[in-house]
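> Here's a sequence, model it:
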Amino acid sequence: MALQNGYSIDSSPLDESGDTTPLLKKEVVDVDDSVPPQCCSARCNLAIMMFFGFSVVYGLRVNLSVAMVAMVNGTKSQPSLNSSGGHECPVSSHGNGSQTPDQPDGIPLYLWDSLTQGLLLGAFFFGYLVTQIPGGYLAGHFGGSIFLGGGVLGTAALSLLTPLAAQLGPYWLFGLRALEGFGEGVTFPAMMAMWARWAPPLERSRLMTLSGSGANFGAFVALPLTGFICHSLGWPAVFYMFGGAGCIWAVFWFILVSDQPGTHPRISTREKDYIINSIGKGNAFLSALPYLGGWAFSVISGVVADSLLEKELLSVTAVRKIFTITGLLLPAAFLVAVGYSGCSGVLAVTFLTLSSTAGGTSAAGVFINQIDIAPRYAGVLLGITNTFGTIPGVVAPIITGYLTKDQSLAGWRSVFCLSAGISAVGAFIFTLFGSGEVQKWALVEVDQEQAETKRDRFIPT
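From the prediction side, this is the model:
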């Protein structure tokens, strides 16, 4: 039988010379049996569909932060200039004492204080926390397409009810946002479960970063677009338009996408065989500008990471650590710079943009590390890690509100320095304990002995 032109996860413990074999092994090729191109392939189309799906759900996630300004009567509970700490930076001459933008006639405004607004903005993450782990587990067992598509569809459909929930009261809106988080919480674990079946080893980084980068791109588009819609049509139109876009995307998703190559009705035999053979049948179960920079760098980092692995210049562990350190320490440094940028809005936006841009490189590091160490359980692992990663979304508004209660520069400096410190600690821990090796507990019993022979297959890290 002709072998594929590319790489596969080697299943034999020793080569003819008795040396250990690499994880990614170049195989003998036939001229007529080369690796199918990525352009217009089923796996590439899947990545693009995921890209737009995450663009939609992240738009649904962040649009309330902008729409809230239009929903709330800005004359309620404004901070006093004579309060302790005061405003250290001059107020813009364009301000008129009310931060509520003009709304078309008949659009309701609500008298929600700062505490209520903070709770409403954080409500999403209460639901998001709950479904990370079960979402990954269920997606691994029953297929990721139903959970990813259902998560986006559910979030979008609930978003359509936002104006009604706001009219009924903040408790209703809090519950609705929590349910939206509940639905969106399964999407990233489901994505990981699907790529465990779809992504050839040497294309994992670029396929997963392309699909996941839709989150940054969606936020980049949604933030200014939300402001424009609020001003032109009124804030309720934001939730109708974004929710409608999510529902339309879900229709195409369920028509065009399959859980695995073997069940895809339009995939070529050549591509299907390539994906299955390269993954192995045993593993088949298995504010806007900063977001733009993060999206671009996450895509670039995926291509570079795959190139380093393809050329066998570094081990999987080394690649993951390099991109993780870069994606955590550089943003930390820029966050500290934001804290010391004083009253300069230009410097603050510049450093925030650089921080988010540099952070995009971690997409080829710790973000996809779950599929390196345990392909069979990648969805569950992402659910666990994303659960812990979501905790800051719940506590950050509370801590930030406490540290910046006097609206002083020192308070905001503490916020950014604390964020930088957390990022640096994460980089340090991953550097010490991170690995790109398939773990023993992630292998079936018959694979345990083979795993022992694969520990030194690349350049030492």
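> CA only for contacts and neighbour counts going forward, please
Noted.
> Can you give me the neighbour number for Asp105?
Neighbours of Asp105 under the rule other C-alpha atoms under 10 Å: 8.
> For it, give its distance to Val316.
According to C-alpha to C-alpha, to the nearest Å, Asp105 and Val316 sit 58 Å apart.
> Could you do Gly234 as well?
Gly234 is 50 Å from Val316, by C-alpha to C-alpha.
> do the same with Phe428
Taken as C-alpha to C-alpha, the span from Phe428 to Val316 is 18 Å.
> between those two, who's got more neighbours?
Val316 (25 against 16).
> list the contacts for the more buried one?
Contacts for Val316 (C-alpha atoms under 8 Å, 6 or more residues apart in numbering) come out as Leu309, Asp372, Ser435, Gly436, Glu437.
> would CSV of the residues you listed with secondary structure be doable?
Formatted as CSV, these follow (DSSP: H, G, I helix; E, B strand; the rest coil):
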residue, secondary structure
Leu309, helix
Asp372, helix
Ser435, coil
Gly436, coil
Glu437, coil
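> Quick one: residues in contact with stretch 250-262.
46, 49, 143-146, 149-150, 152-153, 194, 197-198, 264, 267, 272, 275-276.
> residues near Ser80, how many?
10.
> Assign it to helix, strand or coil.
Judged by three-state DSSP, the three-state class of Ser80 is coil.
> shouldn't it be in contact with Lys405?
No - using C-alpha atoms under 8 Å, Ser80 is not in contact with Lys405; the gap is 11.8 Å.
> sorry, back to before: narrow the contacts of stretch 250-262 to those that are buried.
46, 49, 143-146, 149-150, 152-153, 194, 197-198, 272, 275-276 (16 or more other C-alpha atoms under 10 Å).
> quick one more, to check against the first:
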Amino acid sequence: MATTAEASPTTGKSNYTQDLQMDEKHIPRKVPSFCSVRYGVAYVTQLCNFTLIAHNVIINITMIAMVNGTDHQSQVNGSTERLPIDLSGDLNKAPEKLPAGAPVYNWSPQIQGLIFSAVNYGMVLTPAPSGYLAGRIGAKRVVGAALFGSSFLVLCTPLAAEFGVVYLIITRTVQGISQGSGLGGQFALWEKWGPPHERNRLCTIALSGMTLATFITIFLGGFISQTYGWPFVFYIFGGIGCVCSFLWFVLVYDDPVSHPWISISEKEYIVSSLAQQARPSKQSLPIKAMLKSLPLWSLFLCCFSFQWLITVLIVYIPTYINSLYIVSTRDNGILSAIPFIASWVFGLLGGQVADLLLIKGVRLGTVRKITTLLGNLPSSVLLVALPYLKSSYMATVALLTASCGLAPLTQSGVYINALDIAPRYSSFLFGISRGFAQIAAVLAPIVSGYLLNQDPEFGWRNVFLLLFAINILGLIFYLIFGEADIQDWAKERKLTRL
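This next block holds a predicted model:
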């Protein structure tokens, strides 16, 4: 199989690399990446992920304006300081007032934590079913419907907030169901569109839309909130989402065979490169064998711990900066967005590095663990150092940028490990792993909000120490038990019936 990583006793090279070399003798020459439909599908999926995550993180920057971000008396840290220079160049310029028409609410840090996490309630339940459903009826229908549903609910968010916190939480919960379906269902595409030796690049291109969305949404969200009012952030990105859902239905197809504009040579290349892989089975899922699989559990737990790290970064960077420094919503958006442009760049580079290591003969399992380690450990260590350097805003932004920049390297590691250990059930397992991750996305804002509300002096230190402990435990478990070989229960002859 092209996705195994067992060492050859004679050459020391992985079977993964050997199989790729053997396959290339029997398949047509690949179409250049910039001219290929498969990379076009990856970029459209990137746009889809951009839209879904933009809808998810909008409230992280608008919350500063929604709870009266100029009132620093109510922040969890009693002492704040003004930046030495305003980002527009004016010394000691006071933050601009928000537009008068934008409503302001009196929400405590604990209530804010509940609102932040609400979107993840639905995302816990939907990735696994949507991944399984996409494997049956196609990712085009599942993801397209999810993208439109999320866009519509984003447009309704300002009205829900006006009705009250309960209505806002309900709206974001249903929105999470749509977003979870979109994120969980899209992985079925790469079973039919991703040649094994290009899968890292295709997946990281698609996943990079998430970090790019965080950067652009927070960056522009601060400007829009400051100029027009925070409701317009939801209206603008909701409208963009409606357009993107139309493009998805027009441009994306479930497999190369059904695509009307793909060239014959590229179609033959993709189909031939996937010919030796296990086909999705219509038989029952081997649930008992899955529950006993330590490599699978290590994948799930590492996804959980890594998502805790990502959630704290995405949700709380604007709030953290707002709690330390007196800045306008616009300037907060600029400072909070800087770390995520580094995250986007490193996420793209991570896929290239992973594929290069595989071509050089490094074992697939080793590549997965190296990229996971580099994405987890340094990022969590840097966050633990943050509370001790809060007197310098330049050091704060630098550490946040380094932490966010390194984290996406994990996208080439544990994030796509399900394709290695069980390609037959990868859509379902991607959904399960996303579901585990979303449990962390639900708990992290709630627990962090509680810690910030209970301990104003050391709240942030406690948040980051807890993050570090959870992240390290998940990482250690994956480094010990993680694998990249196809598991026996994922092979046709070993299929377990219930």
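> care to give me the TM-score?
Overlay of the two chains. TM-score (TM-score structural alignment, normalised by the length of structure 1): 0.85; 429 aligned residues with a C-alpha RMSD of 3.1 Å.
> Between which two of the contacts of Val316 of structure 1 is the distance greatest?
The two members of those with the most space between them (C-alpha to C-alpha) are Leu309 and Ser435, at 14.7 Å.
> Looking only at neighbour counts, state which of the two leads.
Ranked by neighbour count (other C-alpha under 10 Å), Leu309 of structure 1 and Ser435 place Ser435 first, with 22 against 19.
> got the contact list for the aligned residue in structure 2 for that one?
Aligned by TM-score structural alignment, Ser435 of structure 1 pairs with Glu483 of structure 2. With contact taken as C-alpha under 8 Å, 6+ apart, Glu483 of structure 2 is in contact with Pro295, Gly365, Ile421.
> Equivalent analysis for Leu296 of structure 2, please.
Contacts for Leu296 of structure 2 (C-alpha under 8 Å, 6+ apart) come out as Met290, Ala418, Ile421, Gly482.
> Chain neighbours aside, what residue packs nearest to the second one?
In other words, Ala418 of structure 2. Excluding the flanking residues, the one nearest Ala418 of structure 2 by C-alpha to C-alpha, 6 or more residues apart in numbering is Ser426, at 5.4 Å.
> What is the nearest of the contacts of Leu296 of structure 2 to Pro32 of structure 2?
Ala418 (27.2 Å).
> what residue of structure 1 takes the place of the closest one?
Under the alignment (TM-score structural alignment), Ala418 of structure 2 pairs with Gln370 in structure 1.
> Hmm, its match is touching Leu382, no?
Yes - counting by C-alpha under 8 Å, Gln370 of structure 1 touches Leu382, with 6.5 Å between them.
> circling back to that earlier point, which of the contacts of Val316 of structure 1 are conserved in structure 2?
For the contacts of Val316 of structure 1, the aligned pairs still in contact in structure 2 (both residues aligned by TM-score structural alignment, their matches' C-alpha atoms under 8 Å) are Leu309, Gly436.
> Adding distance to Ala288 of structure 1, write the contacts of Val316 of structure 1 out as a markdown table.
Converted to a markdown table, the contacts of Val316 of structure 1 look like this (distance: C-alpha to C-alpha, whole Å):
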| residue | distance to Ala288 of structure 1 |
| --- | --- |
| Leu309 | 33 |
| Asp372 | 32 |
| Ser435 | 33 |
| Gly436 | 33 |
| Glu437 | 36 |
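> Is it correct that Thr371 of structure 2 is in contact with Leu409?
Yes - contact criterion C-alpha under 8 Å: Thr371 of structure 2 and Leu409 qualify, at 5.5 Å.
> Spit out the residues that contact those two alike.
Shared contacts of Thr371 of structure 2 and Leu409, defined by C-alpha under 8 Å, 6+ apart, are found at Gly350.
> So for those two, which residue has more residues nearby?
Summary of the neighbour comparison: Thr371 of structure 2 and Leu409, criterion other C-alpha under 10 Å, with Leu409 having more neighbours (29 against 23).
> Would you mind listing the buried residues in stretch 184-204 of structure 2?
Applying 16+ other C-alpha under 10 Å to stretch 184-204 of structure 2 flags 184-204 as buried.
> and if you look at stretch 143-157 of structure 2?
143-157.
> likewise stretch 371-381 of structure 2?
Thr371, Thr372, Leu373, Leu374, Gly375, Asn376, Leu377, Ser379, Ser380, Val381.
> Where in structure 1 does it align, residue-wise?
Counting by TM-score structural alignment, stretch 371-381 of structure 2 pairs with residues 323-333 of structure 1.
> average gap between that stretch and structure 2?
Superposing on structure 2 places stretch 323-333 of structure 1 at an average distance of 1.3 Å from its equivalents, by mean C-alpha distance after the TM-score superposition for structure 1.
> And the strands in the stretch 151-300 of structure 2?
Per DSSP state E, counting those that start in this stretch, the stretch 151-300 of structure 2 carries no strands over any range.
> what ranges do the helices span in the stretch 51-200 of structure 1?
Using DSSP state H, counting those that start in this stretch, the helices of the stretch 51-200 of structure 1 run over 114-130, 132-142, 144-159, 162-168, 170-184, 187-198.
> Could you point out which of the ones you listed sits nearest Phe242 of structure 1?
helix 144-159 (7.1 Å).
> what residues does the closest one touch?
Here helix 144-159 of structure 1 makes contact (C-alpha under 8 Å, 6+ apart) with 53, 56-57, 60, 135, 139, 176, 179-181, 183-188, 190-191, 193-194, 239-240, 242-247, 250, 253-254, 257-259.
> For the nearest residue to Gly361 of structure 2 once chain neighbours are set aside, give its distance to Leu20 of structure 2.
Nearest residue to Gly361 of structure 2, sequence neighbours excluded (C-alpha to C-alpha, 6+ apart): Lys13, at 5.4 Å. Noted for Lys13 of structure 2: a distance of 12 Å to Leu20 of structure 2, by C-alpha to C-alpha.
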